[in-house]
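Q: quick one, what's the 3D model for this:
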Amino acid sequence: MLWKLLTDARDTSVGVTPTHFAVIFDYSSKTFRKEIYDAYKANRSAPPEELVPQFGLIRQATRAFNLPCIETEGFEADDIIATYARQAEATGADVTIVSSDKDLMQLVTPMVHMYDSMKDKQISVPDVVEKWGVAPEKMIDLQALVGDSVDNVPGIPGIGPKTAAQLLEEFGDLETLLSRAGEIKQVKRRESIIAFAEQARLSRRLVELRTDVPLELELDALVLEPQNGPKLIGFLKAMNFGTLTRRVATACDCNADEIEAADVEVEWGGAARGPDLDAGEAAKADTGETAAAAPVERAVSTVAKVTGEATPVSFAEARIAAFGQAKLDMENYVTIRDVEVLDDWIRAARETGFVAFDTETNSLDPMQAELVGFSLAIADNTDSPSGLEVRAAYVPLTHKTGVGDLLGGGLAENQMASREALDRLKPLLEDPTVLKVAQNLKFDYLVMKRHGITVQAHDDTMLMSYVLEAGKANHGMDALSERWLNHKPIAFKDVAGSGKSGVTFDYVDIEKATAYAAEDADVTLRLWMVLKPQLAAAGLTRVYERLERPLVSVLADMEERGITIDRQILSRLSGELAQKAAAFEDEIYALAGEKFTIGSPKQLGDILFGKMGLPGGAKTKTGQWSTSASVLEDLAATGHDLPRKIVDWRQLTKLKSTYTDALPGYVHPQTKRVHTSYSLASTTTGRLSSSEPNLQNIPVRNAEGRKIRTAFIATPGHKLLSADYSQIELRVLAHVADIPQLRQAFADGIDIHAMTASEMFGVPVEGMSSEVRRRAKAINFGIIYGISAFGLANQLSIDRSEAGDYIKRYFERFPGIKDYMEQTKAFAREHGYVETIFGRRSHYPDIKSSNPSMRAFNERAAINAPIQGSAADVIRRAMIGMEPALKEAGLDEKVRMLLQVHDELIFEVEDAAIEEAIPLIVSTMEEATMPAVSMRVPLKVDARAAANWDEAH
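A: I've put the predicted structure just below:
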């Protein structure tokens, strides 16, 4: 943000540019306001422990940007800003305060503006009047009446902003109001204002900003100096700001490679002076003396009492212990039925800075679900891990009357109008300064997006759990609640029924709905309190922040866009598949010597192993013969025709039922497109999965699968663009195992499978037969998945001994791969998990199982996870970086990312933008690992545009 402000400030081409610039800080929590009112800011939440060392760093950053870094003991930053603003205004200067804080709005005049950098919006006199109902000069009186729970300014109980604005409009100013309070008609309001008149006067003294702060640097000393490129680059390199370093180097015409990282000292403990911890208090912290006025110390002290030490781990443990014992107070759940109450909750959410949010709908399809209501949960006291109080509420919007066959009896009484409630909710959900916490946020994000609301600044407890325990635990809310909170939530069936007697949520009684929905928000907020510190304690915050949280909005937007299909193509394909399946059925009956139900495992087992006596038969626990795909594949590999025909018949009928018959049913009635749903937390390795419909399992290696892809088409004036990573998992293997031969082959652009065949079998690449290359390809990919000699023998239709020789020879030619596999297994046995190149963890708790089969399975999975998981992380990073790259190039309206299918991204691109889009998409994907990881082998992406998916692939 600072770099953007300064870039704009120094851009003389835009017209008026600022001549003076400064960054203002709070010195400490001890100011003149504490002397006036000791409880001022006494309820401030403690900053996270890991934030405290950054107070010093942010000051160093300011100086690195060649800016004045200003703070004055005894005064808040706002007072210093007010003093400079009034001095500058007196000289005739225009002033811009970079903030959206209401406390500073009292300073706004025709010559003093505010700038909300998060929303890129100027705030002038009319904006203050529109938002608060009073002119800026009356903001002090308004705040004195309303108070501020964040700063612990008392105000007058029961007076909100609207009421305060009305009173000031009627009486003019605070003193006039207080002196004429007896004229107020509303009894309760009159009595309250009379009773708390002195409290209002005190509040006015607290909120009024000082404009006479003694300044060490005069206004003239704040002249905006040129940027010192080497100094800033040195600091940025020390902080590992890769992208920003490159931007600064370009703007300052510096060679970043020639500039050493600065020696930046990170201040810990007593040296870290922050907004609520000054130098004197920090010294007391070092000696163990408690400073009652320092929330930072209070939080650290609380953790220390629980654990005996103050570290991220101990803080996380304290949270786990506290919330595992705390009980949910469901008696206090509130049903919000009117605007004023909702406004109070929204105001409390803003003051707290975070709120749990959940939607209730009548369907699990976010693209078609109707919003029935929403719930909120707020933490009113977060000073101590063991003293948290959570309150929750439900806002019913479209609950209906009627039971059983009488469903559809109209709206239930006493609910807020949906539009009115959403208009109130929209600014909160779109406010980047208030954190929204949800469980499986993508669903709520899509529901809100359909109502014109784009949720910003969010956390997802499901994804936090996924980052912490992928492969180890269930990440659903109920399971997490029982695991971390020792609380079993209300089951959906307990409020909506099940089976024939079940109803959708819009027919649930509002009282029951409140208990269920408010509990969801309450549980979600508590889970966030428990899981968030664990990310820091486990060193996994960067995984969550860089690979999970940003992907929520990316996937939601893709799902919302959907993709067009050609129903006629699917109808024709369905007929063709039906004919082919019928032909297979005739052949199957002839081979079996009788007709039977091919889709019946029992009848098929009786034919194969009972009547025909084929080898390898095994019965399941139910006493039936097993006819699983692996059993049939094994039989087909040994030369039996009937099992092969059964496998082929199953593939055809599955394609018909799953795709050609089913896909038209997924076409959205309004958009006329198919909208799949992606799951971020369903695999152990980080790969995404797709459902309703599943578009990731359409076969690409057989003719029928490719024909199905021809039905996915671009709209007129557009093409579908497929961008696919080439052999990414082998490239990742070459990187992590550091295999010289593979690295060199990829660097030289050599056919990796031909190179492997040449290395293993001593065959020259030129003139190599396709069969030899196919065997090398099977081994290359099989090794990644920990293939056994038995598996490779089946795949290549060779003897097991020959397959074993291939694998042995492979490891002899590429010994680094064997070393990698053994090291990975050892690491997994010791830690219970493995890691991708970006630090994502996949857990394998059964890798020490006494069951040899289970243990071997976990070992193979553990070997594969860093490879497959790293590839999954690469494409996640590419997807997260794609939208900003398109926007920066001005292509965001012409290029839309629609689908992700394993290593492939599918876009819909305007015809005129294809030539510009392809190189941008390719470079974004090929450079996706940077700057976090510099790959030892280059990534390669193949991209092509065509009228349909098959032609583009």
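Q: use CA for all of it now, contacts and neighbours both
A: OK.
Q: how close does Glu560 sit to Leu898?
A: Per Cα to Cα, to the nearest Å, Glu560 is found 9 Å from Leu898.
Q: ok, now Ala515?
A: Taking Cα to Cα as the measure, Ala515 falls 38 Å from Leu898.
Q: ok, the residue most central in space within the chain - contacts?
A: Centroid check for the chain by Cα atoms, centre = their mean gives Arg549 as the closest residue, at 1.6 Å. By Cα atoms under 8 Å, 6 or more residues apart in numbering, Arg549 lies in contact with 458-460, 463.
Q: try Arg829
A: By Cα under 8 Å, 6+ apart, Arg829 lies in contact with 847-848.
Q: secondary structure element for it, which one?
A: Remark: Arg829 resides in helix 815-831, with elements defined by DSSP states H and E.
Q: pull out the buried residues from that helix.
A: Neighbour counts over helix 815-831 (16 or more other Cα atoms under 10 Å) mark 816-818, 820-821, 824-825, 828-829 as buried.
Q: from the chain's centre, how far out does whichever helix or strand comes after it sit?
A: Counting by DSSP H and E, the next helix or strand C-terminal to helix 815-831 is strand 833-835. Counting by Cα atoms, centre = their mean, to the nearest Å, strand 833-835 is centred 21 Å from the centre of its parent chain.
Q: quick one: contacts of the helix or strand just after strand 833-835?
A: Once the chain leaves strand 833-835, the next helix or strand it forms, by DSSP H and E, is strand 841-843. Applying Cα under 8 Å, 6+ apart, the set of residues contacting strand 841-843 from outside is 467-472, 684-685, 832-835, 862, 865.
Q: repeat the analysis, applying 10 Å as the threshold.
A: Residues outside strand 841-843 that contact it (Cα atoms under 10 Å, 6 or more residues apart in numbering): 466-473, 540, 543, 683-686, 828, 831-836, 858, 861-862, 865-866, 869.
Q: swap in stretch 808-817?
A: Here stretch 808-817 makes contact (Cα under 10 Å, 6+ apart) with 733-734, 736-742, 756-757, 759-761, 776, 779-780, 783-784, 789, 802-804, 806-807, 818-819, 822-823.
Q: one more sequence to fold, the one below, so I can look at both together:
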Amino acid sequence: MSNNHLYLVDGSGYIFRAYHRLPPLTNRKGEPAGAVYGFTTMLWRLVDELHTSDGPTHLAVILDASSHTFRNDMYAEYKAHRPPPPEDLVPQFPVIREATRAFSVPCIETVGLEADDIIACYAKAALAEGWKVTIVSSDKDLMQLIEPGLDMLDTMNNRRLGADYVQEKFGVTPGQLGDVLALMGDAVDNVPGVPGIGPKTASLLIQEHGNLEAVLAAADTIKKPKLRQSLIDHADAARLSRELVRLACHHPLPEPLADLALKGIPPAPLRAFLEDQGFKSLLLKVTDGHVIGEPVPPPAPVATDEPAFVHKDYECVVTEEALDRWIAEATAVGTIAIDTETDHIDSMRATLVGVSMAIAPGKACYIPIGHVGDGLLSEVPTQLPREVVLDRLRPLFTDPTVLKIGQNLKYDLVVLRRAGVDVTPADDTMILSYDLDAGLRNHGMDDLCKVHLSHDTISFKSICGTGKAQITFDKVPLPQATEYAAEDADVTLRLWRRLKPRLAAEAATQVYETVDRRLVTVVAEMERAGIKVDRAELSRLSAEFATQIAVLEGQVHEAAGGPFTIGSPKQLGEVLFDRMGLKGGRKGKSGVYSTDVTELERLAAEGVPMARLVLEWRQLSKLKSTYTDALQAQINPETGRVHTSFSLAVAQTGRLSSTDPNLQNIPIRTEMGRRIRDAFVAEEGKVLLAADYSQIELRLAAHMADVPQLRAAFANGDDIHSLTAQELFGEVNRDTRGKAKTINFAILYGISSFGLAGRLGTDRIEAQAMIDRYFDRFPGVKTYMADTIAEVRAKGYVTTLFGRKTHLPGIRGKTVGERQSAERQAVNAPIQGTSADIIKRAMVRVGPQLELAGLRTVRMLLQVHDELVFELDPSEVDAASAVIRDVMAGAAEPAVTLSVPLGVEIGTGKSWGAAH
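A: This next block holds a predicted model:
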């Protein structure tokens, strides 16, 4: 057996992975380069790192030369339905070929053959010479080639694929896989297959009969009539499909096997290519004389001055001398990462257990202050007294010359503030990531660490356990606690070193510095403040809801002809569409009928009383479980108030969201929803003030789409929905105004004629006519939508007026549905995102302005959608209202000057509901 090991890279798969993985980028010449950069990075890792384990001796990248191959001559419709590649990807194809050659790696393609065929030819030739072969791909068609001596490498999931994988996934051997593929067909490549046969059935047939011809020969004996007839009727299509999926492995090799020898990466051509493209970060990794096969570790995907993670090097600080040394070094460095460890996930109920700091990559410590023994007989570990540590840290954490960095810093700010420690100035890596990459990934530390540092953090469950055996962090032994906590600070510092420099380069400085960074402290104080709820009122509502739910349940059972579990979608679907025989039921992949809100509203509109009863039952059940019951349990025993947690980096458009409780989803247009708001009350002697932007998204649409009629209406204080009704229907009455209101908001969400028809209860043709009339009367809106969709198609993201980016990778999705969904999101995201930016700017400014006005006791408690809620003395209402209205109305300036005024409605009362 030869020692040669040939790696064959499915270049097309690499290219499309790179394209969809990264946001749109341009090179220094302004040309599209996202796929080029991603492909270059992926190939580099493959070429320069594999030799450390299962290293290749020979390697080639295989590409498709053209779209027309011998299969098109065999079947004209082959791949006929595949959409053309994205416009900005096409010019990157030749540059990717240049990139491959810059690594001195053969780049092979042959006119008339697909890349899979070329790979098959080289694989068979190498195996015949006694070589080992690895195909770098996860393409199911290539799995037909797996045999002893040949495996596949799935770099996406970092795993090797062999015959056992094929057996597990498809139920057959690699040699039988082509027969399975022929039966099931392939919609993407337009391989016809046999109608009605999916992967499972195809696998069972081949398992039973051995191969395709045997299946077709036995078609007459198959018991299922539909399957039997389909096999008989489509036998020719099955045989054609078998030839289409068969890999052509006997063509002459374009280049001899010997010419694929991997000799290393000569730095000169690679450096020239990277300089030409302007890939500065990759240029830093080029070192003269570095070649494959040298006994050196692969370059880690981190900055050149950063050491690897060595957890045993982290220090557990248990003496005052050590603490003073770390504080002195932190002060001298001027930039430190901090993190807190506690015994509870709720920052308002958590006890501070310890603090970690990192002053340089790899240089971090943990300072325990609240650890206890794990059990009655275990000793409390040696640690510094809590107040000694806090007294020493307090000056450092407020030192204006030392920047503190945190990940999801809001949590730490609340915990530390409750301990009497403020933190300023500060950066938050979660917010940095959010402002740079919203829509592309999650922004939690573990995910960011994997993406940016290629490192898996120590998991919480690995040191605290899970389920009933889980312990709180204060019971974790100090050695393990130190490694876990110090790693968090270390990771946070390393992330900051990568993310902060990107702000200016990617035009994200304004939104981070003027909006989100300052908001972290503001929201932390809102969470600390919380809001009082009337427990007795909640209890009354729960009892009332329970009675109404029971009545509705009886009515549903009567309408259904017998009892069943209403909360079970499976049972509900069976009752509606099987027992009651209603038409239009649709089953999902699991075989269960859909009973979502859209389906029930359809049935209700068709005159099915039970559907409306179930909708009412669901709403009341949700209000009871989510609010009237849960809110009572969420009252903090120490403060007597409910402290919701605001999420700063979840909603793609920049909006805040909240959990425990979720205040964003309390229905405000129903009587029951309003009664829940009545249970949110002011403290004794105080009142609540609610300040709400009036129709802010419509106002922003009038400005951003440049619609003169709408701008004038807002400037004059006219009713915008009446104006739209007059423009669309020629008259204003309750019916036309209601339709106009629906259309005004629906258009901003890029609604389709089908969707609008559903909302208005009309047919699709009439709905489309309304949309057309709207665009005819307000052409600026149509132009805005077209321009925005063109922008997201070109860039992969859209921006707010303040420069916030919302990435929408679905715009390059594989299905029409994905792309259309991204287009609808793109239409609304700049408007909704700008609205979010404006209220955030108001939140940041209102506190200092209230203080300047001498209104220091006014507290901002909540932000819900376009509304801010404050608690204050009744005597301060007039003065505070004037300040709040002025701040909110002018929040966009000076960064953005709007052509429409921002209306602010203010109300006060003893409860949140009464303030409206």
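Q: thought Ala711 of the first structure was touching Ser574?
A: No. Using Cα atoms under 10 Å, Ala711 of the first structure is not in contact with Ser574; the gap is 11.7 Å.
Q: what sits in contact with each of those two?
A: With Cα under 10 Å, 6+ apart as the test, Ala711 of the first structure and Ser574 both reach 568, 660.
Q: which helices and strands does the longest strand along the first structure pack with?
A: Ranked by residue count under DSSP state E, the longest strand found in the first structure is strand 371-381. In terms of contacts (3 or more Cα pairs under 10 Å, 6 or more residues apart in numbering; DSSP states H and E), strand 371-381 of the first structure is packed against strand 334-335, helix 339-352, strand 354-361, strand 389-396, helix 418-429, strand 435-438, helix 441-449, helix 510-537.
Q: dump these to a markdown table, plus mean neighbour count.
A: Converted to a markdown table, these look like this (neighbours: other Cα atoms under 10 Å):
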| stretch | mean neighbour count |
| --- | --- |
| strand 334-335 | 20 |
| helix 339-352 | 17 |
| strand 354-361 | 25 |
| strand 389-396 | 24 |
| helix 418-429 | 17 |
| strand 435-438 | 26 |
| helix 441-449 | 22 |
| helix 510-537 | 24 |
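Q: export the ones you listed as a markdown table, with columns for distance to Glu908 of the first structure.
A: What follows is those, written out as a markdown table (distance: least, Cα to Cα, whole Å):
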| stretch | distance to Glu908 of the first structure |
| --- | --- |
| strand 334-335 | 44 |
| helix 339-352 | 39 |
| strand 354-361 | 30 |
| strand 389-396 | 39 |
| helix 418-429 | 29 |
| strand 435-438 | 31 |
| helix 441-449 | 20 |
| helix 510-537 | 36 |
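Q: between these, which one is closest to Pro295 of the first structure.
A: Proximity of these to Pro295 of the first structure was assessed by Cα to Cα; the nearest stretch is helix 339-352, lying at 15.2 Å.
Q: ok so, going back, what sits in contact with each of Glu560 and Leu898 of the first structure?
A: Residues touching both Glu560 of the first structure and Leu898 by Cα under 10 Å, 6+ apart: 675-676.
Q: now stretch 762-776 of the first structure: how far from the chain's centre is it?
A: 45 Å.
Q: got it, and stretch 394-407 of the second structure?
A: In this view, stretch 394-407 of the second structure has its centroid 31 Å away from the chain centroid, taken as Cα atoms, centre = their mean.
Q: okay, and that stretch goes to which residues in the first structure?
A: The alignment of stretch 394-407 of the second structure onto the first structure (TM-score structural alignment) covers residues 426-439.
Q: helices of the stretch 501-650 of the second structure, start to end?
A: Assigned by DSSP state H, counting those that start in this stretch, the stretch 501-650 of the second structure shows helices spanning 502-505, 509-511, 517-529, 535-560, 569-573, 597-605, 609-623, 630-633.
Q: got JSON lines for these, with distance to Asp718 of the second structure too?
A: Below are the helices of the stretch 501-650 of the second structure laid out as JSON lines (distance: least, Cα to Cα, whole Å):
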{"stretch": "helix 502-505", "distance to Asp718 of the second structure": "41"}
{"stretch": "helix 509-511", "distance to Asp718 of the second structure": "32"}
{"stretch": "helix 517-529", "distance to Asp718 of the second structure": "34"}
{"stretch": "helix 535-560", "distance to Asp718 of the second structure": "39"}
{"stretch": "helix 569-573", "distance to Asp718 of the second structure": "46"}
{"stretch": "helix 597-605", "distance to Asp718 of the second structure": "33"}
{"stretch": "helix 609-623", "distance to Asp718 of the second structure": "35"}
{"stretch": "helix 630-633", "distance to Asp718 of the second structure": "40"}
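Q: which residues does the counterpart of Val423 of the second structure in the first structure contact?
A: Val423 of the second structure maps onto Val455 in the first structure, with residues paired by TM-score structural alignment. Residues in contact with Val455 of the first structure (Cα under 10 Å, 6+ apart) are 426-432, 435-436, 441-442, 444-446, 448-449, 553.
Q: how much space between Val455 of the first structure and Met882 of the first structure?
A: Distance of Val455 of the first structure to Met882 of the first structure, given as Cα to Cα: 20 Å.
Q: same question, Asp79 of the first structure
A: Here the criterion is Cα to Cα. By it, Asp79 of the first structure lies 42 Å from Met882 of the first structure.
Q: can you list the contacts of Arg549 of the first structure in CSV and add distance to His668 of the first structure and neighbour count?
A: Output for the contacts of Arg549 of the first structure, formatted as CSV (distance: Cα to Cα, whole Å; neighbours: other Cα atoms under 10 Å):
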residue, distance to His668 of the first structure, neighbour count
His458, 28, 23
Asp459, 29, 25
Asp460, 27, 24
Leu463, 28, 25
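Q: in strands, which of those appear?
A: 458-460.
Q: could you find the counterpart of Ile378 of the first structure in the second structure?
A: Per TM-score structural alignment, the equivalent position to Ile378 of the first structure in the second structure is Ile359.
Q: how about its match: what's its closest non-neighbour residue?
A: Of all residues not flanking Ile359 of the second structure in the chain, Ile336 sits nearest, at 4.8 Å (Cα to Cα, 6 or more residues apart in numbering).
Q: isn't that neighbour right up against Ala328?
A: No. In this structure, Ile336 of the second structure is not within contact of Ala328 by Cα under 10 Å, at 11.7 Å.
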